[in-house]
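Colleague: build the 3D model from these lines:
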Amino acid sequence: MKSLSLTTRISLLFAVAAALVLLVTSYFLTQKVEAHFEEEDRIELNGKLELVRNLFTQASNSKTLDRLPQQLDDALVGHHGLAVVVTDATGNIWFATSGADFPGTLLQGCQARPATCTDGTLHQWVQNGVSHRGMAVSITAGSGGPYTVAVAQDIEHHALFMDTFRSVLGIAIALAALATAGLGWVVTRWGLLPLRQVTDTVAGISAERLGARLPSSGLPAELMPLTTAFNAMLARLDDSFRRLSEFSSNIAHELRTPISNLMTQTQVALSSARDKGEYKEVLYSSLEEYERMAQMVGDMLYLAQADNGLLTPGQESVNLGDETHGLFDYFEAWAEERGVSLALAGSATVPGDRLMLRRALSNLISNAIRHTPSGQTVRVSLAMHGDKAVVAVENPGPEIPAEHLPRLFDRFYRVDPSRQRKGDGAGLGLAIVKSIIDAHGGLIQVVSTRQATRFQLTLPALTG
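Modeller: So this is what the prediction gives:
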């Protein structure tokens, strides 16, 4: 089943809402008109009852009482649709106009309790298909009584008017609902024009046009949060596609070099007969390339685990000072070879995975040694600040331009991509450090000046 468009839905809702409002309004209007007619009939009937009551009050003796029917006839001349009946105390009809056909309960009720039948309660009934409205009261003549007087008014013209009134209202409501639906469709379509413009813009966005953005001005306030969120999503996608493209290119580049080396060495080894020592040297050289590729593949798998939330660090107590001392011992020979000294200050203990944190520190320290000029010192400082532990690895060396700092933790990213640094790794070390720190709920920052470059780790510390 095809779903309705938003324009059609809003138009129908407009029509339904308008119809409901008009129905409620017509209901109260109908009630008001009916109450008006009822009040008019009440006034008319009360006037006739007052006329009859005055005539009976003036009948002070039997002689004047005998002339009363004629006086009633004369008084009621010209009142079409009005019926009057008067009964005596025994229930016999004393006077009645033509067409006076009252329900028995109306007269009998007043005859049974004449002392209380004085308020003229309004009654309505249908007799022979004609609607009537009337009332009955008990009165006393000057020379006797009591008498029961009932007056009724033919209200068929009121009923016909109300039927016509209801029909006209029904037609008006139906036409108003249709008109509201039509106008609602036009207004809604015009009001949703900015949304269609946004849709057209979005439809034109592809992997090749991720730089396109939705307009951020001239839109209704309701669409501004959507536009802002969508533009932010496009920016993230654009950045992700760019990084993915660079990542693929870097993988191909990093794998091409060792594979090319392996092919060249193998071709040279096969080009002529060689002795056992030469073949052994070729195999050792190939082994270095294999180790390099294995290390890169292992690092990539590690980062893939981090991307999928599979790095779950333990919660043992890790003394960062002891781990740093151990790494200093490990890197001591390499540092001496490069003429770099190592220094540690402070202490800190954090909860986490010892091997993961040791790997993060190892990557930072090896990176610092690699970029420190001969005769300089790599400094590692540890400190506790409340519930945080701060680790700083600082090395003197050339300043890293500010535009490169935000991307230092990207995979395969190098500040100088033209340099082919054999033995320096594939550019995944800092990305691994960030993934480890993120897994521990920490933060990594880098600051570079002309004097030194400083990597700072902030980790949750042990509490209690």
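
Colleague: going forward, measure contacts between C-alpha atoms and count neighbours the same way
Modeller: Fine.

Colleague: walking through the stretch 351-464 of the chain, point out its helices one by one.
Modeller: Taking DSSP state H, counting those that start in this stretch, the helices of the stretch 351-464 of the chain run over residues 354-370, 429-439.

Colleague: could you check the angle the longest one makes with helix 429-439?
Modeller: Here the directions of helix 354-370 and helix 429-439 differ by 150 degrees (axes from the mean of the first three to the mean of the last three C-alpha atoms, to 10 degrees).

Colleague: helices and strands around helix 354-370, which ones?
Modeller: Using 3 or more C-alpha pairs under 8 Å, 6 or more residues apart in numbering; DSSP states H and E as the contact test, the elements touching helix 354-370 are strand 316-319, helix 320-338, strand 377-385, strand 388-396, helix 429-439.

Colleague: now the other sequence, so there's something to compare against:
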Amino acid sequence: MTLFPLSLTTRLATLFSLLVAGLLLLLGLSLEHLIRGHFDDIDQMELTAKLNMIDNLLDRVDSPDALDALPRYLDDVLTSHATLSVSIHDEEGQVLYAYQPEFLAPVKNGDVSSPSARWSVAGYEFIGHEVQLHLPLPVPAPVHVLLGLDITHHAHFLEDIRRYLWTGIALAALLTALFGWLVARQGLAPLKRITATASRLSAERLGERLDLQATPPEMLKLANAFNGMLNRLEADFQRLSEFSADIAHELRTPVSNLLTETQVVLSRPRSAEEYRDILHSNLEELERLARMIADMLFLAKADHGLLPNPAESVHLQQEVAALLEFYEALAEEKQVEMQATGSATVTGDRLMLRRAVANLLSNALRHTPAGGNIAIEIEPRADVALLTVRNTGDTIPPDQLPRLFERFHRADNIRSHHGEGAGLGLAITRSIIQAHGGDVAVSSQNGTSTFCLSLPLFGRQGTTSEE
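Modeller: Next up is the predicted model:
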């Protein structure tokens, strides 16, 4: 477990510097290898050239006089070659000629049979080679020529290259780490802005947004997603605030009525009949409170996907017929005509679907004037069944249509009439239909309002209560 975890900026800078240092190291090793190989080729060529020169001089030794004059010729030739050391001896080991022999002292016979032999003397670096040649005397005489070439200047040059190279790599790695840290810090600045924005968020400050113009393309999707999340949070908090205010408003009226009536009845002695009237009135308010609380609990379950999973076949025409019979007396009282056509079988929970359709019928009856009509049409299409509730009455303003299914919302925004309910019916209808994998839509024009429910046909499409 890391006691001090590294920041993302430090990690990026470290990885970047290690990568650059590794590449420079590989480049340096390759460069050193190439330079060393180049100098080795040059040294071998020079060594071979000097051996050829000495071989040419020995080819001229074809008499004893020429053998005696050989050292003088070699001195004349080798004087201008200070980097050479030469030793020539016969088969018995007698030295015939030596030039700077002290640099050949570490070499023993046979040690430099390979052209790549190397040795050091007094801080100087040498490569050398020993070959056997023949003097073209009347009686050919074999001789051994040992040649050493001073390559100290090449060795020093390679050491300087190596020192400068490793120093440069170390400095480059440090500078790369520094610049990498600065670049990573600058590149991760949008993340810091997101963090700063998130730290400033609260229920009262949900208007913060990231500046997309200052966001790099690689983080644009993240910034858009973050701003989208803030938009949703702000909208949800706004709805929650309105919902809380609506709950308080809806609960205040019946609670206030209960308190007022109770205080009035307790202000002085009453007859038994008066007490019964007050209790009946209180019972109505309590029933209204109970319905409202039950509806809110139902919506809370729907929000958390806790509604029953619908899995039975439901005959819509039978449920609609039962509801029409239930509302028949109310429709006659309001002088509203109701009729239903069509049939379809869907997958769902019968009681919940009856409740959804009942909410639509109740809403239609409430807003249909005397002499109006309500038409219910059931039509199967492809994999879904459409249930349409159409009623005559006032046209709903277009700006109100998207909000009809919000909780506690009424198109006329009147909340004081007890007979109009708490404004949760349509919200419950939408939750039930969505729990069945369907959808709900509304339109209103020319004095006719239409609510359309779409539900999966039985056996055609699975449903879920978690949507």
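
Colleague: tell me what the lengthiest helix in the second structure is packed against?
Modeller: Under DSSP state H, the helix in the second structure containing the largest number of residues is helix 8-59. Taking 3+ C-alpha pairs under 8 Å, 6+ apart as contact, the helices and strands that helix 8-59 of the second structure lies on are helix 64-78, strand 124-135, strand 141-150, helix 152-187.

Colleague: now those in CSV, please, with extra columns for distance to residue 413 of the second structure and mean neighbour count.
Modeller: Conversion of those to CSV gives the following (distance: least, C-alpha to C-alpha, whole Å; neighbours: other C-alpha atoms under 10 Å):
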stretch, distance to residue 413 of the second structure, mean neighbour count
helix 64-78, 118, 14
strand 124-135, 103, 20
strand 141-150, 106, 22
helix 152-187, 51, 16
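
Colleague: I'd like those as JSON lines, with distance to residue 230 of the second structure appended.
Modeller: JSON lines is the format used below for those (distance: least, C-alpha to C-alpha, whole Å):
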{"stretch": "helix 64-78", "distance to residue 230 of the second structure": "90"}
{"stretch": "strand 124-135", "distance to residue 230 of the second structure": "75"}
{"stretch": "strand 141-150", "distance to residue 230 of the second structure": "78"}
{"stretch": "helix 152-187", "distance to residue 230 of the second structure": "23"}
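
Colleague: now for these, which one comes closest to residue 395 of the second structure?
Modeller: Minimum separation from residue 395 of the second structure across those (C-alpha to C-alpha) falls at helix 152-187, 55.5 Å.

Colleague: quick one: the following helix or strand past that closest one to helix 152-187, angle?
Modeller: Using DSSP states H and E, the helix or strand that directly follows helix 152-187 of the second structure along the chain is helix 189-200. Note on geometry: by the same axes, to 10 degrees, helix 189-200 of the second structure and helix 152-187 are set 30 degrees apart in direction.

Colleague: okay, and the very next helix or strand once past helix 189-200 of the second structure goes to which residues in the first structure?
Modeller: Moving toward the C-terminus from helix 189-200 of the second structure, the first helix or strand encountered (DSSP H and E) is helix 220-266. Mapping helix 220-266 of the second structure onto the first structure (TM-score structural alignment) gives residues 224-270.

Colleague: that stretch vs the second structure, mean deviation?
Modeller: In the superposition with the second structure, the aligned residues lie an average of 1.5 Å away from stretch 224-270 of the first structure, counting by mean C-alpha distance after the TM-score superposition for the first structure.
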